[in-house]
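>>> Sharing a model that was predicted from the sequence below.
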Amino acid sequence: MKKILAILVLFFAFSLSSYAQEERKEDLVVLAKKDSKDVVSLLELGEREQIDFYNLFYYKYDEQSKTSSEERRKVISNIITKKLEASLTADKFNKLKKNTALFERVIN
């Protein structure tokens, strides 16, 4: 009887753990989609760029969720800034930078 109870407890513990990870992934997807959509609409870019920016922002949110170190978060922010700068023309990057609220949201 104790073994059956132990098996049931372990089963539910793993089920809840799995569910929490899926929920976290869904949150990251929503945040990354919103950021990529906002950047693409501001800069009037195409669908391919939206996919690229989605992947970049998903990476950012995933890495940030794995760390609590402020130093690591600054490194991630710096990486995102450099990748945005390399991906966009100078005019488009400056246009994004001028929209400070959006720029701060996508790099932090």
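Sure, I can see it.

>>> all contacts plus neighbour counts: C-alpha atoms, from now on.
Will do.

>>> Can you tell me what sits against the helix or strand where residue 83 lies?
Using DSSP states H and E, residue 83 maps to helix 70-87. Outside helix 70-87, the residues that touch it by CA atoms under 8 Å, 6 or more residues apart in numbering are 56, 60, 63-64, 67, 93, 107-108.

>>> dropping in the other structure now:
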Amino acid sequence: MKKIVALFVFLFAFSFSTQAQENNAKAKSKAEVKELIEFLNLDYATTNDVYEVVLYKNTKKSSGNAYNQQELSNEVDLKLRELLSKEAYINLQSNTVLYKKIVE
């Protein structure tokens, strides 16, 4: 009986921890994309696409699983190049602080 109760407590704690990490990644992604929108003045469709990329990055970073930071940064950078216009991408790169925050 004690083992069953311990198992339920463990499962509950694990699911709570996973949900907290997911909420943290969403909040961080929203803040980063909000800053990007203010800087680049993006349209609604592009904003949603960029949010998905940034959420992917932050979820991967907060998951606790092993990942290669350089590969993740390169992947995010490549997706941003595809989503943003050439002018918007160049403007983003010119703001190195924001660029690093979004990509890394």
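Sure thing, it's come through. Everything numeric in this text was worked out from a predicted model, so none of it was measured.

>>> follow-up on the earlier one: so the helix or strand just after the helix holding residue 83 of structure 1 matches what in structure 2?
Sequence order places helix 90-98 as the next helix or strand after helix 70-87 of structure 1, per DSSP H and E. Aligned using TM-score structural alignment, helix 90-98 of structure 1 spans residues 86-94 in structure 2.

>>> Next, the mean deviation of that stretch compared to structure 1.
Compared with structure 1 after fitting, stretch 86-94 of structure 2 deviates on average by 1.1 Å (mean CA distance after the TM-score superposition for structure 1).

>>> Please give the element, helix or strand, for the counterpart of residue 34 of structure 1 in structure 2.
If you follow residue 34 of structure 1 across to structure 2 using TM-score structural alignment, you land on residue 31. Assigned by DSSP H and E, residue 31 of structure 2 belongs to helix 2-40.

>>> Run the chain-centre distance for that helix.
Its chain's C-alpha centre and that of helix 2-40 of structure 2 lie 12 Å apart, by CA atoms, centre = their mean, to the nearest Å.

>>> now do stretch 45-60 of structure 1
The answer for stretch 45-60 of structure 1 is 10 Å, by CA atoms, centre = their mean.

>>> Stretch 33-43 of structure 2 too?
For stretch 33-43 of structure 2, the distance to the chain centre is 15 Å (CA atoms, centre = their mean).

>>> Check which residues of it are buried.
Going by neighbour count (16 or more other CA atoms under 10 Å), the buried part of stretch 33-43 of structure 2 is 33, 36-37, 42.
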